[in-house]
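Asker: Sequence plus predicted model, see below.
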Amino acid sequence: MPRFLCAVLAVILTVLVDRAVEAADAGPLPADLKAQIFRYLDSADTDEATRTLQSMLSDPDVTIDQAVRIIQTERVYPPQPTGTLPAERIDVRGRAYHLALFIPLTYQPAKEYGLVVCLHGAGFTGEAYLERWQARLGGEYVLVCPTVPMGAWFTRGAEEVVLATIRSVQRRYHIDPDRIFLTGMSNGGIGVWVIGMHHAPLFAGLAPMASGLDDVLLPFLANLRSTPVYIIHGAKDEVMPVELSRSITNELTKLGYPFVYREHDREHPMAGGHYFPKEELPELVHWFNAQRRNPLPTTVTVVREASHLQPFGWVRIDATDPIAAFSEDLISKRDDLIKRREYARLDASIVGPNRIEVQVDRVQRYSIFLNEQLIDSSKPLVVLTNGQVSFEGVVTSSLETLLRQARLRQDSRQLFPIHLAIQVRKQP
């Protein structure tokens, strides 16, 4: 047999053996562990979740790899209602909110679907937006339109409703976590900006319409480094002047971030230029179809005020110098810290194999969350903060870290068994 052919056969045999070994190592997953993991992730009872977690951590046979495989591949979606569901509800902090949903009639639990979350304007409800959207989304998206009083999407309560809505739909229907979109009109568009900027790693894209931002919020646009935006605004809008969107696009241009800006001249007989022309929908849906979230970008930028110190992708600001703090409706307070836009900022980049460089401003302590897709945990890791080495060594993976972060984030594509806490040295 020719040497070349022998070499080819040897390579093929090696690959087949390696795959067989990997399959053997993976093995079947224990059914009771699957039940425990999803009970822990889904339980609204904190005590039950704690007991379930301790049970898993006390079992020496439970591994990180098993938990990752279960979370990413083993969730079962039972049959659910399809079609138009205009009168669903969700409870947030003891208060009921209405949801209107459209589930494709061809929905199959084994298939992943995109999710479009639509926020209504003042004087409307979520149900009012169903008809316009459902005919144009086709069979590839689940549509959910929550309702909050007065369309006040810029409040902390409304922010919680949006996040709870997404999680509720994800548990019932098979949603692709890399194809979640947030869109809204007028007040709903303001909510898209405010919620989307604070929770940018959750979304594949944002689509605000006929809306804008107060200038004290413009620094938070930096959070959209990996979250593209599609903006629609009427040139003749007298309710939300078009200059609001123009100023935002100027800021996004300075940042070098991706966005699409559609400015139209159409007018509605009743609303004038302050409306969303149905003619704009096909291009927007086409844009949705082209977007996929990158759940683990190698560069992350996060700007925070004091009331939003939750994880942002694989980083989290934990403690800061005195900075601005928003009130319950997020922007009503106008103290000097807000007027001066005194926020904390962190920029983190994985610049090479197992080397992370971080720049911070007004940050005293922060966390990095890692997995094997971001680093090689068997080799030393170097972290530099403002040019100084703040960590050098081998990191440790933890099943507890993985599970706690999985419950907190509810995102099967952002699983982190490594948590590194960094204290920022004061500059001399």
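Answerer: Thanks, I have it.

Asker: Only C-alpha atoms from now on, for both contacts and neighbour counts.
Answerer: Noted.

Asker: need the contact list for residue 84.
Answerer: Applying Cα atoms under 8 Å, 6 or more residues apart in numbering, we find residue 84 in contact with 100, 101, 102, 103.

Asker: no wait, residue 293
Answerer: Contacts of residue 293 were listed using Cα under 8 Å, 6+ apart, and they are 178, 179, 203, 204, 205, 226, 227.

Asker: for those, which one is nearest residue 379?
Answerer: residue 226 (27.9 Å; Cα to Cα).

Asker: Number of residues surrounding residue 264?
Answerer: By the measure other Cα atoms under 10 Å, the count of residues near residue 264 is 16.

Asker: which SSE is residue 89 in?
Answerer: Using DSSP states H and E, residue 89 falls within strand 83-92.

Asker: what comes into contact with whichever helix or strand comes after that strand?
Answerer: Reading on from strand 83-92 to the C-terminus, the next helix or strand found by DSSP H and E is strand 95-103. For strand 95-103, the surrounding residues in contact (Cα under 8 Å, 6+ apart) are 81-91, 126-127, 130, 134, 141-148, 161.

Asker: Buried subset of these as a PyMOL selection?
Answerer: The following PyMOL line selects those of these that are buried, judged by 16 or more other Cα atoms under 10 Å:
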select buried, resi 84+86+126+127+130+134+141+142+143+144+145+146+147+148+161
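
Asker: quick revisit: turn the contacts of residue 293 into TSV, including distance to residue 264.
Answerer: Shown next, in TSV, are these (distance: Cα to Cα, whole Å):
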residue	distance to residue 264
178	30
179	27
203	26
204	24
205	21
226	26
227	24
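
Asker: And those residues, which two are furthest apart?
Answerer: Farthest pair in these (Cα to Cα) is 179 and 226. Separation: 13.4 Å.

Asker: which parts of the one helix or strand residue 248 maps to are buried?
Answerer: Under the criterion of DSSP H and E, residue 248 resides in helix 243-255. Within helix 243-255, the residues that count as buried by 16+ other Cα under 10 Å are 244, 245, 246, 248, 249, 251, 252.

Asker: Nearest the geometric middle of this protein, what residue?
Answerer: residue 202 (0.6 Å; Cα atoms, centre = their mean).

Asker: wait, what's in contact with it?
Answerer: By Cα under 8 Å, 6+ apart, the contact list for residue 202 reads 177, 180.

Asker: Second structure for comparison follows:
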Amino acid sequence: MAFAASLSAQAPVDPLFDTFFAAETPAEAQTAAEQLVVAGVDFDRTYARLKKGRVYGDEKRGEYSLRWKSKSGPFFNNIVEVPAAYDPAKPTQLRVQLHGGVGRPSPNPPARGDQSSGVSATARTPNRIEGEQQIYLHPSGWAAAQWWDEEQIDNILRAVDTLKRKYNIDESRIYLTGISDGGTGVYYMALKEPALWSSYLPLNGSIAVIRGPQNGADGEMYGNNLMNVPLYIVNGELDNLYPVDQVEPHIKWFQSMGVPLVFRPQPGAGHNTAWWPTEREPYEKFVREHARVTHPAKLSWETERTDKFNRNRWLIINELRPDASRETELKDRGFFQHLKLSGRVDVTRDGNTFDAKVRDVAAFTLLLSPDAVDFSKPVTVMVNGNPAFSGTVKKDPATLLRWAARDNDRTALYGAELRIAP
């Protein structure tokens, strides 16, 4: 009887959950989330529904485009490839691949066989390297929407979100790769929007391209943002743009910060992908071995903005301020040029205890997931060695649904926001 009553009580919200899962955008999902909160949904049942996720239909296979207009006028033309064997009942890996030659004046791809972008004359479309059976997304970039432009980041994230709402994509296996300028774009994404990606594989690129403001990269870069970024880096010995001897100092810099990486210099190789037949197996192995760690126990993030590019998974920087008593351990390691005030938080989690080192940050937020935190026990937060919070935190359906609407991720569900103002 009690079970039947429970089912009856939940029945009216089933259509609301259907609307939530059918949403085509985060904004539509947020509207549905608000309706669920008004309906008084229970946290644990809602968590279970979100964890299970939507039922995926039999969507289109083959190649097609996701298109929407850019601020400069031309349309983003994001090419999607879905294998014929795609099974909506099984989570599927997604490769996002960024092409080279992003400085061209229009979004139209270069001519087939354009060797400047490292593509053979027999390639079906530019800059594509044969891979395993998975879903592929090939975003489009050009001079007004380069891989290191804010609008381009929005385009890529929008395209991935759109695919996740249609196809059963494995959230733990969405990885980013790119060739030439595309490889440089991989570095930029890692430094600005890391929450989505399982691994990063820049091929024939260089982080030096986005080193200084004169190169047109939006925002400032901070090396410590790479600390949770698994990198697989390939460069050619005789590359006329980014040869191995120019890239090796960057590798040493990464290693000095503890960035997890594999570097695969290619003897005798130029600015092309002639090495792919022999490099493909270790490349694919790296991807397989690096599923995304959704709730890492340690995070580091630095930003000069609080409206955007201020989040790394469960850590958000909300407010900046110059701090007269700076945390001396959080020093800049050079390489990038900085013109603006930035704030940094390094935080570790051990059970329900968070230990944060903070510099020039007035407030930050910890997103607490039932998969990482025991809500039945007190949560403790230390900031620069001083107590900042101690107490129990209540699971909140509104918070759960708000972040689920935004992130569209069955594996990263947050039951509470804990704002810390040290």
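Answerer: Noted; the coordinates are in hand. These figures come from a predicted structure and were not determined experimentally.

Asker: Kindly provide the TM-score of these chains.
Answerer: Scored against TM-score structural alignment, normalised by the length of the second structure, the superposed chains reach a TM-score of 0.80; 380 aligned residues with a Cα RMSD of 3.2 Å.

Asker: so residue 125 of the first structure makes contact with residue 144?
Answerer: No - applying Cα atoms under 8 Å, one finds residue 125 of the first structure not in contact with residue 144, separated by 11.7 Å.

Asker: Could you pull up the contacting residues of residue 50 of the first structure?
Answerer: residue 40.

Asker: what's the distance between it and residue 243 of the first structure?
Answerer: To residue 243 of the first structure, residue 50 of the first structure is 50 Å away according to Cα to Cα, to the nearest Å.

Asker: cool, and residue 338 of the first structure?
Answerer: Between residue 338 of the first structure and residue 243 of the first structure the computed distance is 22 Å (Cα to Cα).

Asker: Buried by neighbour count: which residues of the longest helix along the second structure qualify?
Answerer: Ranked by residue count, the top helix of the second structure under DSSP state H comes out as helix 150-166. By 16+ other Cα under 10 Å, the buried positions in helix 150-166 of the second structure come out as 150, 152-153, 155-156, 159-166.

Asker: how about the aligned residue in the first structure for residue 98 of the second structure, what does it touch?
Answerer: Aligned by TM-score structural alignment, residue 98 of the second structure pairs with residue 119 of the first structure. For residue 119 of the first structure, the contacting residues are 126, 145-147, 151, 153, 182-185, 188-189, 191-192, by Cα under 8 Å, 6+ apart.

Asker: Pipe these into CSV and attach secondary structure per row.
Answerer: Converted to CSV, the contacts of residue 119 of the first structure look like this (DSSP: H, G, I helix; E, B strand; the rest coil):
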residue, secondary structure
126, helix
145, strand
146, strand
147, coil
151, helix
153, coil
182, strand
183, strand
184, strand
185, strand
188, helix
189, helix
191, helix
192, helix
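
Asker: What about those residues, which one has the most neighbours?
Answerer: Counting by other Cα under 10 Å, top hit in those: residue 153 with 32 neighbours.

Asker: which position in the second structure aligns with that residue?
Answerer: Checking TM-score structural alignment: residue 153 of the first structure goes with residue 147.

Asker: does its match really touch residue 141, like I thought?
Answerer: Yes - using Cα under 8 Å, residue 147 of the second structure makes contact with residue 141 at a distance of 6.5 Å.

Asker: Please tell me how far the residue mapped onto residue 387 of the first structure from the second structure sits from residue 93 of the second structure.
Answerer: Matched to the second structure by TM-score structural alignment, residue 387 of the first structure sits across from residue 385. Distance, residue 385 of the second structure to residue 93 of the second structure, using Cα to Cα: 41 Å.

Asker: Of the two, which one has the most company?
Answerer: residue 93 (20 against 10).

Asker: how close does the more buried one get to residue 47 of the second structure?
Answerer: Distance from residue 93 of the second structure to residue 47 of the second structure, by Cα to Cα: 24 Å.

Asker: What of residue 130 of the second structure?
Answerer: Counting by Cα to Cα - residue 130 of the second structure and residue 47 of the second structure are separated by 38 Å.

Asker: For residue 355 of the second structure, which three-state class applies?
Answerer: Assignment for residue 355 of the second structure (three-state DSSP): strand.

Asker: Show me what it lines up with in the first structure.
Answerer: Aligned against the first structure by TM-score structural alignment, residue 355 of the second structure finds its counterpart in residue 357.

Asker: for the stretch 301-428 of the first structure, what spans make up the helices?
Answerer: With DSSP state H, counting those that start in this stretch as the criterion, the stretch 301-428 of the first structure has helices at 336-339, 399-409.

Asker: Of the buried residues of helix 150-166 of the second structure, just say which sits nearest to residue 4 of the second structure.
Answerer: Closest to residue 4 of the second structure, out of all of these and judged by Cα to Cα, is residue 165, at 31.7 Å.

Asker: OK, contacts around the aligned partner of the closest one in the first structure?
Answerer: In the first structure, the residue paired with residue 165 of the second structure is residue 171, using TM-score structural alignment. Listed by Cα under 8 Å, 6+ apart, the contact set of residue 171 of the first structure reads residue 77.

Asker: how about residue 366 of the second structure, what's its match in the first structure?
Answerer: In the first structure, residue 366 of the second structure lands on residue 368 (TM-score structural alignment).

Asker: Kindly report the same for residue 199 of the second structure.
Answerer: Structural alignment (TM-score structural alignment) places residue 199 of the second structure against residue 205 in the first structure.

Asker: ok so, going back, ranking the contacts of residue 84 of the first structure by neighbours, who comes first?
Answerer: So for the contacts of residue 84 of the first structure (other Cα under 10 Å), the most neighbours sit at residue 101, 26 neighbours.

Asker: excluding its backbone neighbours, what's nearest that residue?
Answerer: Spatially, and ignoring its direct neighbours in sequence, residue 101 of the first structure is nearest to residue 144 (4.4 Å; Cα to Cα, 6 or more residues apart in numbering).

Asker: No further questions, thank you.
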